[in-house]
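> Sequence and predicted structure below; questions after.
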Amino acid sequence: MNTINPGQIVYLECLDKRLYAEAIQVAGSVRLWCRPLMLVSNLPHDSHQQQAVIADAAIDPETCSLELFDLKTAPDLVWPLESFKMAFDTDFFALLFHLRIMDNSEAEGPAKQQFQHFLHSCWQHGTKGYDTPQAPRKLISIR
């Protein structure tokens, strides 16, 4: 894992979804405090194809099969640092720009639901090896 600095864009993947977030601070050297920005859904399950699909969507977001959810009102997130990867900023910013110019305020409810579902899926699929006596046994959501 590369060193993550505040302001960098990172992502977290689970199944066919990818959460993009802005790094705020590394907390205690094992967790990342970040601000969720966008959730991308309907990615191929093959991780090698995911970046290619996102790059294609960044070129022509109108015709892509991906679902984009703007998480500008989502709460900050603290998550295990080892789960994050560095994002390709050009693809991310093109998709976020497209999403923000659409300014669909009616999509805020579905975006929050998708975000919560994503977090629960990640927690269920990604806590193996993170199960220590001090680790929480369930995911707690702050709204």
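All right, it came through fine.
> From now on I want contacts and neighbour counts done on CA atoms only, so please keep to that.
Noted.
> For the residue most central in space within the chain, give me its contacts.
In the chain, the residue lying closest to the centroid (CA atoms, centre = their mean) is L19, at 1.1 Å. With contact taken as CA atoms under 8 Å, 6 or more residues apart in numbering, L19 is in contact with Y11, L12, E13, P36, L37, M38, L39, V40.
> tell me which element the closest residue to the third one other than its chain neighbours is part of?
What that stands for is E13. Excluding the flanking residues, the one nearest E13 by CA to CA, 6 or more residues apart in numbering is L19, at 6.4 Å. Taking DSSP states H and E as the criterion, the element that holds L19 is strand 17-27.
> M86 touches Y11, doesn't it?
Yes - if you go by CA atoms under 8 Å, M86 and Y11 touch, sitting 6.4 Å apart.
> Neighbour count for the two, which is higher?
Using other CA atoms under 10 Å, the more surrounded residue of M86 and Y11 is Y11, with 22 against 16.
> take the one below as the second:
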Amino acid sequence: MTLLPRLPARCGSVENIPFRSRPLPAPVEVGSTPPSPRPILALPGSQATLYVELIQVSRHSLEAGSDTPPLLWVRPLLLRQGSQVFNLRATSDLLWPAAGFVPAYAEEVLPLLEQARDPAPHELPARQQLQAFLRQVWRG
């Protein structure tokens, strides 16, 4: 298991993001090490679901009176397309609007982590699969 660095103290608060449906679980802090895990979020699309790790919330969009929708800095983990699950951990981080993201829980993510695989040579590389998914979600 890879331990990730702690977030800077001035990050935006996850509690202020208007997620659809269920609330995020309360963060659990146990001492100073190891760092607490970051929330896992899902972005459902019409034919696939993207699972990401939340890195940071844009502070500018959380300021009082701001009409800018919140932006999230997220790290792609998995892309589930039907019964196939692709490993996206080698792709780049994203800055994406919070609208559409829902919290993902261990019961749904842990089995997917076991099933995740890198794309086969005859399939699109992970980066291109992620780009195609994001284009589809962006268009609505």
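On my side now, so go ahead. This structure is a prediction, so every number in the text was calculated from the model and none was measured.
> Output the residue interval of the second structure matched by the strand holding L19 of the first structure.
Aligning strand 17-27 of the first structure against the second structure (TM-score structural alignment) gives residues 48-58.
> Check what contacts stretch 7-17 of the first structure and list those residues.
Contacts of stretch 7-17 of the first structure (CA under 8 Å, 6+ apart): 18-24, 39-45, 83-87, 89, 118, 121-122, 125.
> ugh, wrong one, stretch 70-90 of the first structure
1-2, 4, 8-13, 20, 26, 29-39, 96, 99-100, 108, 111-112, 115, 142-143.
> contacting residues around stretch 100-109 of the first structure?
Contacts for stretch 100-109 of the first structure (CA under 8 Å, 6+ apart): F69, D70, L71, T73.
> ok, back up a step: check the mean deviation of the strand holding L19 of the first structure from the second structure.
Its aligned residues in the second structure lie a mean 0.5 Å from strand 17-27 of the first structure after superposition (mean CA distance after the TM-score superposition for the first structure).
> how about that strand: buried residues?
K17, R18, L19, Y20, A21, E22, A23, I24, Q25, V26 (16 or more other CA atoms under 10 Å).
> and the contacts of stretch 70-90 of the first structure, which are buried?
4, 9-13, 20, 26, 31-39, 96, 99, 108, 111-112, 115.
> which ones among these are found in strands?
If you go by DSSP state E, these have 9-13, 20, 26, 31-39 in strands.
> Kindly reformat the contacts of stretch 100-109 of the first structure as TSV and extend each row with neighbour count and secondary structure.
Shown next, in TSV, are the contacts of stretch 100-109 of the first structure (neighbours: other CA atoms under 10 Å; DSSP: H, G, I helix; E, B strand; the rest coil):
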residue	neighbour count	secondary structure
F69	23	strand
D70	23	strand
L71	21	coil
T73	12	coil
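> Let me know the closest of those to Q50 of the first structure.
F69 (16.9 Å; CA to CA).
> Can you tell me what that closest one aligns to in the second structure?
In the second structure, F69 of the first structure lands on F86 (TM-score structural alignment).
> residues in contact with that match?
Counted by CA under 8 Å, 6+ apart, F86 of the second structure has contacts L78, L79, R80, A116, R117, D118, P119, A126.
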